[in-house]
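Enquirer: using only what follows, build the 3D model:
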Amino acid sequence: MLDWLGLMHRQHTVHSMLELDVTLARQAIRERRASTGEALSFTAYVTSCFARAIGEDPRMHALRRGGDELVLFDDVDLTVLVESDVEDAKIPMPHIVRSANTKSAATITREIRAAQAGDVPYARTRRWLPLWLRVPGFLREFVWARVLADPWRRKRLTGTGVVTAVGMFGPGVGWAIPLTIYPISLTVGGISRRPRVITEGADPQHRGERIEPRDCLSLTLSFDHDVIDGAPAARFAARLTKLIESAAGLEQG
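Expert: Have a look, this model is predicted:
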């Protein structure tokens, strides 16, 4: 982690803090479990919507090559932090969901749970960690910068976006502000019951409004401002909001 901090601080990251109404999505997940017995991961659902929105606008996960060239990818490879057991402790480990924009929430749920139950990569490499840490910090940072300079290698090693679910550690309102090396990142906070204004009726002249408690999700979207400008970022946030709030894709297997 220390090796990455220098790279993170070089990036000009901007953050957008959102509050989304996920009442319909949570209801759809409960109904699916009642009808099929399969418990979908809410994080997997949000990840599927995030990947779908990126796939619709590949500029959102473009990687820089050299000074001016941006490389765009059709496949959206997202890193998801998965809690795994390492020496009797719960450790968040990165798992890359390949081509996440082509996968349903159910497929991503199964993949995440398989990763949780499977072999932990850190357990296979930790014996080399003490030797690596003996290398001076500035050299380690230089090596990482060189490794990640190639967009295709970087995509293979780290993915092109990341989803972090801090809401798994407790309920309630809260937005995390992450440090990141990714062109686009999504940090999933907690869910709380909050009053929202609900608009009824399709006719603008005869719409009614009422206030009712809704399930509201705290989300932080983070963009590399050297890759993504403000207007495209705002449109992306609006599209992601629409997908998540409408329970998009939950009818898929």
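
Enquirer: use CA for all of it now, contacts and neighbours both
Expert: Will do.

Enquirer: if I've got this straight, S16 is in a strand?
Expert: Yes - checked against DSSP: H, G, I helix; E, B strand; the rest coil, S16 lies within a strand.

Enquirer: which residues touch the residue nearest to it when sequence neighbours are not counted?
Expert: Computed as Cα to Cα, 6 or more residues apart in numbering, the closest residue to S16 that is not its neighbour in sequence is L221, at 5.0 Å. By Cα atoms under 8 Å, 6 or more residues apart in numbering, L221 lies in contact with H15, S16, M17, L18, I184, S185, L186, T187, A237.

Enquirer: quick one more, to check against the first:
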Amino acid sequence: MVTDKAKCTEVKQNFERVLIEDAGAIANKRHVVYGIIQADVTNAKKKIKDWNCTSPTKKLSFTAYIASCIGKVVAKDPHVQGYKVGGCLQQNKIVIFQDVDLVVMIEPEENKTAFPHIIRNVNKKTVEEISKEISEANSRPFSSEQQYDSKKKTRIFTSMPKCLRMLIYRLMRRNPNTLKDMQGTVMLTSIGMFGKKGQGGIGITFLPMHTLGITLGGISRKPWVVPNNNGIEEILPRDILDITVSFDHDVVDGARGARFASALIETIETAILDDETENPNQAEKKM
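Expert: Predicted coordinates:
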């Protein structure tokens, strides 16, 4: 008996998807450990909301705030973003960069493949500057150096045989300066949108090249123990952010990773937008 051929549609895979496949193949060969943590972002969200209400032309984003916190914490212990030098003759060398180049994923259009944008020296930028840069990359993708400079090169690269691409990746790992220039030093990604709104959600992603990766999950409203003004602990409803911290265990051991995670939670919960960021309206009141 002959049946009709099933109806289907063939879609050509874009070159960005080829790079994602390569990243997954590389990540499977690494020794990555994961830590799941939670941070109370109630005060941070309120401060950002208040800022945006009084300064509508200079809005701050929550992602920019988290990026700023990551930059501050990594700058205090840059070893967590160190790159292990590849090659059989240099296995014991780790190159540690002082400045933090944070990669964020930008999705300019719905259902379009997100592209990485590197925020250079994020540890030296204000939340306002980071917000502006992310917004610019989102609204004008080709303003990002990763989109403008490498689009044609990436198309050529992904047209090569996979075995040749993997060889090039191995050669890249022998030069951490090249990796920093092309990939940044820390990866920040967010998959919180997959969870049901208000119920949080934990995300675990692969880590192909970077030593440190931060994955933002969802934000849930739940009872949380917090001290009041008198130092007495109370149980109050709070906005809790799920975060997954990923480390290359060949570079960062468990104790150092735990200290980093603890410092990141503390920095996020302090809800200080930035020492150098001041609301223009508040500045006028002080004068």
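
Enquirer: can you flag the buried ones in the contacts of L221 of structure 1?
Expert: Buried by 16 or more other Cα atoms under 10 Å: H15, L18, I184, S185, L186, T187, A237, out of these.

Enquirer: and for the equivalent of R256 of structure 2 over in structure 1, the neighbour number?
Expert: In structure 1, the residue paired with R256 of structure 2 is P232, using TM-score structural alignment. By other Cα atoms under 10 Å, 13 other residues sit near P232 of structure 1.

Enquirer: likewise for S135 of structure 2?
Expert: If you count neighbours by other Cα under 10 Å, S135 of structure 2 ends up with 18.

Enquirer: mean shift between the helix or strand containing the match of R256 of structure 2 and structure 2?
Expert: Counting by DSSP states H and E, the element that carries P232 of structure 1 is helix 230-245. Helix 230-245 of structure 1, aligned to structure 2 and superposed, deviates on average by 0.6 Å (mean Cα distance after the TM-score superposition for structure 1).

Enquirer: need the contact partners of that helix.
Expert: 20-25, 46, 49-50, 53-54, 57, 60, 221, 223.

Enquirer: re earlier: and the contacts of L221 of structure 1, which two are furthest apart?
Expert: The most widely separated members of these, counting by Cα to Cα, are L18 and I184 (14.9 Å).

Enquirer: ok, back up a step: and the residue nearest to S16 of structure 1, what pairs with it in structure 2?
Expert: When structure 2 is aligned by TM-score structural alignment, L221 of structure 1 is paired with V245.

Enquirer: now swap in E83 of structure 1 and tell me
Expert: Under TM-score structural alignment, E83 of structure 1 pairs with E107 in structure 2.

Enquirer: mind listing the helices for structure 2?
Expert: With DSSP state H, the ranges of helices along structure 2 come out as 15-27, 42-54, 62-76, 127-139, 145-148, 151-158, 162-172, 176-183, 254-270, 280-286.

Enquirer: how near is the equivalent of G174 of structure 1 over in structure 2 to R174 of structure 2?
Expert: In structure 2, the residue matched to G174 of structure 1 (TM-score structural alignment) is G201. According to Cα to Cα, to the nearest Å, G201 of structure 2 stands 36 Å off from R174 of structure 2.

Enquirer: ok, L188 of structure 2 next?
Expert: Going from L188 of structure 2 to R174 of structure 2 by Cα to Cα gives 23 Å.

Enquirer: and what of K112 of structure 2?
Expert: 32 Å.

Enquirer: burial of F157 of structure 2, as a residue count?
Expert: Neighbours around F157 of structure 2, by other Cα under 10 Å: 18.

Enquirer: need the contact list for it.
Expert: Shown in contact with F157 of structure 2 (Cα under 8 Å, 6+ apart): R165.

Enquirer: let's see 10 Å
Expert: F157 of structure 2 makes contacts with F15, V18, L19, S150, K151, L164, R165, I168, as judged by Cα atoms under 10 Å, 6 or more residues apart in numbering.

Enquirer: doesn't S159 make contact with the first one?
Expert: Yes - F15 of structure 2 is in contact with S159 according to Cα atoms under 10 Å; the separation is 8.0 Å.

Enquirer: more crowded one of these two?
Expert: More neighbours surround F15 than the other of F15 of structure 2 and S159, with 16 against 11 (other Cα under 10 Å).
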